[in-house]
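**Student:** Sharing a model that was predicted from the sequence below.
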Amino acid sequence: MDAAGRRELLALGLGDPLPDGAGEPVHTRVAALAADGPDQVAVVCGDDRVTRGELDTWAGRVAARLVAAGVRPGDRVGVLAGRSTAMVAAVLGTVRTGAAYVPVDPANPDERVTAVLADARVSAVVVTAGAEERVAPLGVAVVTADASAVRHEGEVLPPVEPAPGDAAYLIYTSGSTGAPKGVVVEHGQLAASTLARRQVYPGAPVFLLLSPLAFDSSVAGLWGTLTAGGRLVVAGPDEFRDPEALLRLVERHTVTHLLCVPSLYDTLLAAAERLGPHRLASLTTVITAGEALPEALPRRHFASLGATLVNEYGPTEATVWASYRRFRAAGPVDIGGPVPGTRLYVLDDAGRLVPPGITGELHIGGAGVARGYFQNPGATARAFVADPFAGGDARMYRTGDLVRWNRSGGLDFLGRRDNQVKIRGHRVETGAVEAALRACPGVREAVVVPDAAGTRLTGFVVTDAPDELPAVRERLARTLPEAAVPARLHALASFPVTVNGKADRAALAELAERREEPAPREAAAPGPAGDPVAGVRAAWAEVLETSAAVPGDVNFFDLGGHSLLIIRLQDALGRHTGVRPSVVDLFRCSTVDAQAGLVRAGAGADAGAAGTDARAEQARRERLARARRRRVQQGATR
């Protein structure tokens, strides 16, 4: 390219400048807003409502307890907290001390929790009640954020003013060798990313927080809302699993903004179609992120809602987001252009800019580029490199994502250079899972492939003990996050190979799809007047896409089930048994026998009404779906 072409490309990837104040730490801004409006509600979870002033005082007491336990600026503090207002106070209290918070998902197995916190070398852990024993093996100080004495009594520590280069948080992602890999984000980067968010989404939102703290999109909702003077609505421990409960939250709190992975938003729209789109009428902005946005989802969104739809893209290493596409009507899907303060480059293997229409690797520069990987200088040097286009000491992050500039000035996302995948929005490196499989007794070789929808993994192993595969999966579930545990494991005598002698992943992916063909629906069991166990088994076979007999005492999640499949299971049970248990009950009763008990209880209450209601509900949903398809088709022909 000539000089003019280079300048045009650099301008295309340059985000708007950040306004003055980009370096203000998030927690000091939250404290200032608390002083200005102490009586305004800041956080809500269930019936617990906390004002700005109360949250500031509560966080100050958490901070004072941490300092009394020996925490100092520059330390790292683990946060193992359930979905609650106390979770917010725990994070805010930690950063007030000058320490970085290290969030861990309570849903992870104990071994994973311990491994992450040990690797981070935390000096203390903030928990919510009931989690104290889970961190006892670490031998560090523990502060229980929701204890009455912490919330209502004791000294209040004023916020420490950190330097821009001080660490604000440390979030762990999957590592290529099986070990977790921590990304260090500094206060300057967090402040810039959060200010960019307020610039793109002005005003004081009422934001529904769905992500767990250990999922990096929580950073967007948590700090983007609190620093804007908005209200954070935290989905409770049962609510976040149930789309119908989420609809009630949106309606009850007049939620204006939410962020979630596209697959979850699709189930939320399906629930709104059943119960009425008016439940989502308060929404002004819906943000999808974490996985590819299907072309059909914007059409479904705009067929029901008038809210703006935004598709965000960004790795943890770029402080949550780097690009966005705003939709006000259905149209072609891409990941848009740069967020404020960001520079995007599409480069070839020699590090040269490539013109529009040509595929290259996306590199991200600008104010949001993280410090690097904790205690891993080699990985940091490979991924965080000098930015020759900005000059000086500027750096850019090599994403490993393949993209190209399109004619509309946005980026088309084309996939990965390596074997990293997204499973239900969580970044998983298949090499990490394969390493964990190869470490299991009897496993000589392993390959892991994702399904086409990005909802689950299938593992193929060469093993001396194929009968031990259930125990192998159980071992993985104790050490890996849920999204990284293969839904199915299959034993093969050998792997198909490419012409270069390497395992043929494409062939294995095809084999996984063939092995997982769903059982035909015509084989449905009798309704509520028949055998409930047979009906539940038929529903499981449909949702888990298997024709094998389903044992009565095996956990749904041990057979490859996950949170999104539970929602599909709820619908399938309605068809096969005439009873539609709540999502919360299905999580609590997660075997065939236990769910058959739910069916008996529901049928016994009013068997005739249950069957009639289920059939009427199904007919209503089919009418809504037909009407939605007609609206989409009419819109496409205009």
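**Tutor:** Structure received.

**Student:** alpha carbons only for contacts and neighbour counts from here, please
**Tutor:** Noted.

**Student:** Can you give the distance of stretch 406-422 from its chain's centre?
**Tutor:** Mean-position distance between stretch 406-422 and its chain equals 19 Å (Cα atoms, centre = their mean, to the nearest Å).

**Student:** I should have written stretch 295-307 there, sorry.
**Tutor:** Worked out by Cα atoms, centre = their mean, stretch 295-307 lies 21 Å from the chain centre.

**Student:** now stretch 602-616
**Tutor:** Mean-position distance between stretch 602-616 and its chain equals 36 Å (Cα atoms, centre = their mean).

**Student:** same check, this time on stretch 48-64
**Tutor:** The mean C-alpha position of stretch 48-64 is separated from the chain mean by 26 Å, Cα atoms, centre = their mean.

**Student:** next, the one to line up against it:
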Amino acid sequence: MKAEFHDSALRDLPLLDRALFQSFGAGPIRIPPFHHIHHAVGQQAARHPDLTAVEHLGESITYAELDRRAELLAEFLTRAGVRPGDQVGLFLTRSIPMVVGILGILKAGAAYVPQDVRIAPAVHLRHIVRTASINFVLTTSEHRSALPDNLATVIAIDEVPDTTRFCRTFTEDSDIAAVIFTSGTTGRPNGVRVSHANLCNVLLTAPGCLGVAPGTRVSQLLNIAFDMAMWEILGTLAHGGTLVIRGSDIERTASTVDVVIATPSVLASLDPAVCRRVRTVAVAGERCPQALADAWSRHAVFHNSCGPTEVTIVNTVQRYEPGGPLTIGRPVPNTTVYVLDDDLRPCRIGEIGEMWAGGECVTAGYLGDPELTAARYLPDPFLGGDRLMFRTRDLGRWTHDGQLEHHGRTDDQVKVRGFRVELDAVTSALESATDCSRATTLLHNGSLVGFISPASAAPEEARRAVEELLPYYCVPTLIVPVDTLPTTDRGKVDRRALLSRLDGQKETVA
């Protein structure tokens, strides 16, 4: 069973395309078992109190103890003045107290706002506190001194009194679970308001649940400020799994788990032969190379996913089969995807357009920025009512068997010599060359520049691969071999770092 689209929104399409546009664009209807994500975690604590909930560098905590500490913290926050609907900062690093902090904030009826204090500069933290009207910041005693002065009321999670007897104050649950700050296109971070309904929809239904069950070990590799960290952390605990938080050695952690959730850049740093225990992999956040999907899908179920923060982690998922076409799949349950032209009219099946997302994945907008919210979240003419759809800025098209192909982003379409070029298409061609495992393409001073990895990959062969697959104007002027592609603190290819390498770079490379 799927949602019905309004006929009036489909009138510009031929009859056959109308049926396929709806059939392909609507995910199945499923009812999540909980309305608030921490209630799912609480059920696991009640059913499996002695199971290990979290591991980190030799330390561990059971579900019963995690729930007890989170309840203590929630009561402490309530008595300190935190009210339902508030935003509470969670400024620390990966640790067991981090997980206690998340659940304690949710149990207090507030939304958590995560940041890694080792990475986020003081000006960034101040902007977040100001934008989110944060009065309380949770950290640990270890990181208290790293926070800017006069930031907010700072509470060290590991210093909260361990009172075994207390009367828990009743608190109402909030609609908003987290505020995730993205880099945005405005030059300053934008706070995306993610609701409990958003999280329950993607994390408590398949395929987003990833088959996690009591005893399943799931890695926590990503920056805690990244929306995919919610998939790792809350997606694991909501199903009774064991969250294995990494230290400095990512591969060592990944080799001990059953499920890995990562960006393709982070996954590319891991050796599948070392991580033989891994049986399920999910990637999102950036384009996935086919070779990477093939390497991991030989021994693990491989999910290629897509979706910006504003549509709650991911809103399309493909279970990839080795050697088959790599797409971003189909909409997750209770969500929709519309491929539209520049005038917001439905594209025919097979035509490339911009992807808009609707349904239960659509978040509550940008905190404190109604103008940007109004520009990116528009009334949904397909579902109607008061529903909104979000402009993803991703380009895509439907295949004739109902798979969604990703064709880059609207801001990745560049003009070269008067011709429009899709950077992702050039990158795919570069990666088709022998010995090129990863690549990316940038526009620099009006010319295309390709970066290929590893450094042993031959630029001349990569150039020939592009020449064979794409028009002449798509061939990079410069192709630079590098050991590895640098990544941002969120595990994506760092294009700024690559552009900085071009200073003084000679075109004799290729």
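**Tutor:** Okay, I see it. Because the structure is predicted, anything quoted here is derived from the model rather than measured.

**Student:** Report the TM-score for the pair.
**Tutor:** The TM-score (TM-score structural alignment, normalised by the length of the second structure) is 0.77; 433 aligned residues with a Cα RMSD of 3.3 Å.

**Student:** any chance you could map the helices in the stretch 1-150 of the first structure?
**Tutor:** With helices called from DSSP state H, counting those that start in this stretch, the stretch 1-150 of the first structure shows them at 3-12, 26-36, 52-68, 85-96, 110-120, 148-152.

**Student:** What is the neighbour count of Leu565 of the first structure?
**Tutor:** Each residue near Leu565 of the first structure was counted by other Cα atoms under 10 Å, and the total is 17.

**Student:** That one against Val543, yeah?
**Tutor:** Yes - A contact is recorded between Leu565 of the first structure and Val543 when judged using Cα atoms under 8 Å, the distance being 6.8 Å.

**Student:** which residue lines up with Ala381 of the first structure in the second structure?
**Tutor:** Residue correspondence to the second structure (TM-score structural alignment): Ala381 of the first structure is matched to Ala374.

**Student:** for Ala111 of the second structure, what are its contacts?
**Tutor:** Contact criterion Cα atoms under 8 Å, 6 or more residues apart in numbering gives 85-88, 105, 174, 176-179 as the residues in contact with Ala111 of the second structure.

**Student:** which SSE is the match of Ala381 of the first structure in?
**Tutor:** Following DSSP states H and E, one finds Ala374 of the second structure within helix 370-376.

**Student:** for that helix, which positions count as buried?
**Tutor:** Using 16 or more other Cα atoms under 10 Å as the burial criterion, the residues of helix 370-376 of the second structure that qualify are 373, 376.

**Student:** do the same with stretch 196-206 of the first structure
**Tutor:** Residues of stretch 196-206 of the first structure classed as buried under the neighbour-count rule (16+ other Cα under 10 Å) are 196-198, 204-206.

**Student:** what do you get for stretch 264-274 of the second structure?
**Tutor:** By neighbour count on 16+ other Cα under 10 Å, the buried set for stretch 264-274 of the second structure is 264-268, 270, 272.

**Student:** quick one on the thing from earlier: looking at the first structure, which of the contacts of Ala111 of the second structure hold up?
**Tutor:** Shared contacts between this structure and the first structure among those (both residues aligned by TM-score structural alignment, their matches' Cα atoms under 8 Å) comprise 85-88, 105, 176-179.

**Student:** still on that earlier bit, who wins for most neighbours among the contacts of Ala111 of the second structure?
**Tutor:** Within the contacts of Ala111 of the second structure, most neighbours by other Cα under 10 Å means Ile105, with 31 neighbours.

**Student:** what's the counterpart of that residue in the first structure?
**Tutor:** Under the alignment defined by TM-score structural alignment, Ile105 of the second structure is paired with Thr94 of the first structure.

**Student:** wait, its match sits on Val102?
**Tutor:** No - the criterion here is Cα under 8 Å, and Thr94 of the first structure misses it with Val102 at 9.5 Å.

**Student:** hey, what's in contact with both of these two?
**Tutor:** Common neighbours of Thr94 of the first structure and Val102 (Cα under 8 Å, 6+ apart) are Val77.

**Student:** Please enumerate the helices of the stretch 401-550 of the first structure.
**Tutor:** Here the stretch 401-550 of the first structure has its helices, by DSSP H, counting those that start in this stretch, at 430-438, 469-479, 505-515, 532-544.

**Student:** So which elements touch the last one?
**Tutor:** This points to helix 532-544 of the first structure. The contact analysis (3 or more Cα pairs under 8 Å, 6 or more residues apart in numbering; DSSP states H and E) places helix 532-544 of the first structure against helix 563-577, helix 592-637.

**Student:** Now do it and helix 563-577, the angle between them.
**Tutor:** Here helix 532-544 of the first structure runs at an angle of 140 degrees relative to helix 563-577 (axes from the mean of the first three to the mean of the last three Cα atoms, to 10 degrees).
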